[in-house]
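1. Sharing a sequence plus its predicted fold:
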Amino acid sequence: MSTPVIMSQPQVVVVQQQSPQWQTDLLDCFSDCGICLCGTFFPLCLGCQVAADMDECCLCGPTMAMRSVYRTKYGIPGSLLGDFCVNLWCPHCALCQLKRDINKRRDMGIF
């Protein structure tokens, strides 16, 4: 009877904790100028990118609901009223913040 040969050693897997906050501030446009420019001049295109990232319908556009769903999914503090106000008074900034957050979480492997 032969002894089994071990081909690999056990490995430790480190799971990154989700950050319960936005990865960038609402007005932090210069942290990613490409997203800022796209959100300023082509907000519908950026909205469709965000919708596609979130497996949502592009025709709905970047709405308060999309921001609320995302915020709830990642445990980001806030309220529906806050989401409504941000999308009402600063829709381009809200969209850019959402896209930056998606990109950062994707880079961290938690999106």
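-> Nice, thanks for sending it over.
2. C-alpha from now on. contacts and neighbour counts both.
-> Noted.
3. can you pull the buried residues of the helix of greatest length in the chain?
-> Under DSSP state H, the helix in the chain containing the largest number of residues is helix 91-108. Residues of helix 91-108 classed as buried: 91-105 (neighbour count, 16 or more other CA atoms under 10 Å).
4. same thing with stretch 68-86?
-> Residues of stretch 68-86 classed as buried: 68, 70-71, 74, 76, 83-84, 86 (neighbour count, 16+ other CA under 10 Å).
5. Over to stretch 24-35?
-> 24, 26, 29, 35.
6. what's the spacing between residue 69 and residue 92?
-> According to CA to CA, to the nearest Å, residue 69 stands 18 Å off from residue 92.
7. Structure two is appended below for comparative analysis:
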Amino acid sequence: MAATRPLRWHVFAITPGSESETEATAANRLAFSACSPPAAWSSGLFDCFDDCGLCCVTYWCPCITFGKVAEIVDRGSTSCGTSGALYALLCSLTGCQWIYSCTYRSKMRAQYALPDGPCCDCCVHFCCEPCALVQQYKELKARGYDPEIGWHLNMERRAGAGAVNPPGVQGMGR
């Protein structure tokens, strides 16, 4: 019989002015997922050809896809442009941009309790950099994020999703 880890709940209090309810809910989800067994990736490592546009952008200019992924994984603390520029700089100066991008794969796996595989994160990014970036991008989309619009607009959309506008005032008409 396989041993299972007990699930633990971590509850974060929301204090006025500290963070929005959406971010607190995301923090609760992350705390729970860190204690859960690993879930599968929503797409395979070599499913990058399902979206030809994303595949081409990532193959020819991986700094764009990386920047979008990094902004969401960092929860908006670094911008898409900053992450993408640093990636491009590392690529042009050293050719070791895969070391930088593999750290974001590790962060993402930790945030969403995703399994390691088919080998360690650095090996995945060293051998299959474009495929790994596409897989990470698609995982964020599957989890309800739109990497195209960045972290802050994603949070605004999530906060506004529960709000319903009241119907307009209707007058008598013929």
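-> Right, received. Where do you want to start? These numbers come from a predicted model, not from an experiment.
8. Mind telling me what residue 42 of the second structure corresponds to in the first structure?
-> In the first structure, the residue paired with residue 42 of the second structure is residue 23, using TM-score structural alignment.
9. Any idea how many residues pack against that match?
-> 17 (other CA atoms under 10 Å).
10. If we ignore the residues flanking it in sequence, what's nearest it?
-> In space, residue 23 of the first structure comes closest to residue 101 once its chain neighbours are excluded; the distance is 5.4 Å by CA to CA, 6 or more residues apart in numbering.
11. Now do the helices in the second structure.
-> For the second structure, applying DSSP H gives helices covering 21-35, 52-60, 62-73, 80-93, 97-112, 121-142, 150-160.
12. what's the angle from the first one to helix 97-112?
-> Relative orientation of helix 21-35 of the second structure with respect to helix 97-112: 100 degrees, computed using axes from the mean of the first three to the mean of the last three CA atoms, to 10 degrees.
13. Over to the longest one?
-> Computed by the same axes, to 10 degrees, the angle separating helix 121-142 of the second structure from helix 97-112 equals 50 degrees.
14. sorry, back to before: and of the buried residues of stretch 24-35 of the first structure, the nearest to residue 53 of the first structure?
-> Distance to residue 53 of the first structure, by CA to CA, is smallest for residue 35 among the buried residues of stretch 24-35 of the first structure, at 14.2 Å.
15. which position in the second structure aligns with the closest one?
-> The alignment partner of residue 35 of the first structure in the second structure, by TM-score structural alignment, is residue 54.
16. Perfect, that will be all.
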